[in-house]
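Colleague: Following is a predicted model, sequence given first.
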Amino acid sequence: VWSAVGAGAVFIMKQFFESIPREIEEAALIDGASPITTFFRIILPMATPALGALTILTFQGMWNEFFKAAVVLSGQQGNYTLPLGLSFFRSAYGVAGDWGLMLASAFLSMIPIIILFVVFQRYFVEGVSTSALKG
């Protein structure tokens, strides 16, 4: 995974963690929790909306990656990703290709993204809306 962490992912998580009140960490410290326990038992479960949104965005970005896959997989048609395969499929039929078949294959390549979004849409909407809030 060559670009699983990007500037957008760092920004979303930074904004989300800044929106968590400092008093929650202080209360855990007073209750005797170590910083590691505070992070894994209190802060990380609170971050599930942001992590869900980040999961969807990262998966979608990796799924639709074209340029890096074209550079790495040049000449290895058996290992093409779906965007590369669709491009090869289009060039195999030329300009006057079977557009119905090409659009059907493009729709089939969208199905995993749609399923992922439907499953995680609650986290996506909640995570995107809360990641931009400040304090």
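Modeller: Thanks, I have it. Numbering: from 1, shown residues only.
Colleague: Please count neighbours and contacts with C-alpha atoms only from this point.
Modeller: OK.
Colleague: Tell me the buried residues in stretch 73-92?
Modeller: 80-86, 90 (16 or more other CA atoms under 10 Å).
Colleague: out of those, who's nearest Ile111?
Modeller: Leu82 (11.8 Å; CA to CA).
Colleague: so that closest one makes contact with Ser109?
Modeller: Yes. In this structure Leu82 lies within contact range of Ser109 using CA atoms under 8 Å: 6.7 Å.
Colleague: Next up, a structure to set beside the first:
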Amino acid sequence: MSKQADPMAILRRAGFYIVLAAVVIYLVFPFYWAINSSLKTEPQLQMTPATYIPRAVEDQSISFHFGNYAAVFQNEVFTRGLLNSAIVAGTTTVLALMIGAFAAFALGKLRFRGRTPSLYIILAMTMFPAVSVLTGLFGVIRAFNIPAIGSMILTYLLFSLPFTAWVLTSFFEGLPRELLQSAQVDGATPFQTFYMILLPLTAPALVTTGLLAFIGAFNEYLFALTFTTVEPNARTVPVAIAQFTGLVARQEPFGEIMAAAVVVSIPLLILVLIFQRKIVEGLTAGAVKG
């Protein structure tokens, strides 16, 4: 005889899929609406009620408009901001991983006086709100006359480096201590052990923390807006998008803003798709011991 399906199991499964669908819609819908809005003209954006697919104003036929994307790439402020963001975020990520990996190796594998207080100090540095140090940092940067690009890199390091060092420390601690001892027996120096043996094993953690640091620096707005007030050519892409102006006075170029947001999101999405396996490994490493 075939077993009858448990009604409670069916209800639980149905409830799970309903919640899952609601979460997916909640997360995906803003990005879909940005794409939908970026493919509309100004008259289409002003249609009431709003359409979920771009439609012509005259006959309600489906009509896609790619002029917003052309205008975005013809905007020198946006393209320069995109380049500035790539330079700032890329440099910040590389420096954070290099310095953070050295610090994590020392904190995770070496034993020295003050190790535990150092870990707590690093953890405490991640708790400061950004706005609380904005005025002081701006004063220091103005006093030393640091260029805007360099000031943003140094500032983003203040927030990404403690996070990177803290996360990587847990990965280095999880590596077998026998690896370090075997390398010492074979005559390897501590740097050779770190660079040739331990560092490759932490690749998932490096990818995960590096991607998070890159996204954080790429999307940061508050410090970028403040530090580039006296150097407009150094504006990053979030500041450039926020300061878009229309061709007509008092016009809000909503379609171009949405197109720029989609263009900026695509590289980050590609990076996540390329490194998704490493990201999953990095997030789940150490979750199960045995």
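Modeller: The structure has been received and is ready for your questions. Note that this is a predicted model, so its numbers are computed, not measured.
Colleague: Report the TM-score for the pair.
Modeller: With the length set by TM-score structural alignment, normalised by the length of the first structure, the two chains reach a TM-score of 0.83; 133 aligned residues with a CA RMSD of 2.4 Å.
Colleague: Secondary structure and distance to Arg122 of the first structure for the buried residues of stretch 73-92 of the first structure - can I get that in CSV?
Modeller: Converted to CSV, those look like this (DSSP: H, G, I helix; E, B strand; the rest coil; distance: CA to CA, whole Å):
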residue, secondary structure, distance to Arg122 of the first structure
Tyr80, coil, 32
Thr81, coil, 28
Leu82, helix, 27
Pro83, helix, 27
Leu84, helix, 31
Gly85, helix, 32
Leu86, helix, 31
Arg90, helix, 36
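Colleague: of those, closest to Lys134 of the first structure?
Modeller: Using CA to CA, Pro83 comes nearest to Lys134 of the first structure of these, at 37.3 Å.
Colleague: In the second structure, what sits opposite that closest one in the alignment?
Modeller: Using TM-score structural alignment, the equivalent of Pro83 of the first structure in the second structure is Pro238.
Colleague: Tell me who's in contact with that match.
Modeller: Residues in contact with Pro238 of the second structure (CA atoms under 8 Å, 6 or more residues apart in numbering) are 81, 219-221.
Colleague: preserved in the first structure, out of those?
Modeller: Comparing the contacts of Pro238 of the second structure with the first structure on both residues aligned by TM-score structural alignment, their matches' CA atoms under 8 Å, the contacts found in both are 219-221.
Colleague: Quick check: the gap between the residue nearest the centre of the second structure and Ile266 of the second structure.
Modeller: The centroid of the second structure falls nearest to Ile215 when counting by CA atoms, centre = their mean (1.7 Å). Counting by CA to CA, to the nearest Å, the separation of Ile215 of the second structure from Ile266 of the second structure is 12 Å.
Colleague: cool, and Asn84 of the second structure?
Modeller: Distance, Asn84 of the second structure to Ile266 of the second structure, by CA to CA: 17 Å.
Colleague: which of those two has more neighbours?
Modeller: The residue with more neighbours, out of Asn84 of the second structure and Ile266, is Asn84; 19 against 11, by other CA atoms under 10 Å.
Colleague: Surely that one touches Thr236?
Modeller: Yes. Applying CA under 8 Å as the test, Asn84 of the second structure and Thr236 come out as touching, 5.3 Å apart.
Colleague: still on that earlier bit, which of the kept ones among the contacts of Pro238 of the second structure sits closest to Phe73 of the second structure?
Modeller: Asn219 (18.9 Å).
Colleague: ok, now which ones touch that closest one?
Modeller: Contacts were defined as CA under 8 Å, 6+ apart; by that measure Asn219 of the second structure touches Pro238.
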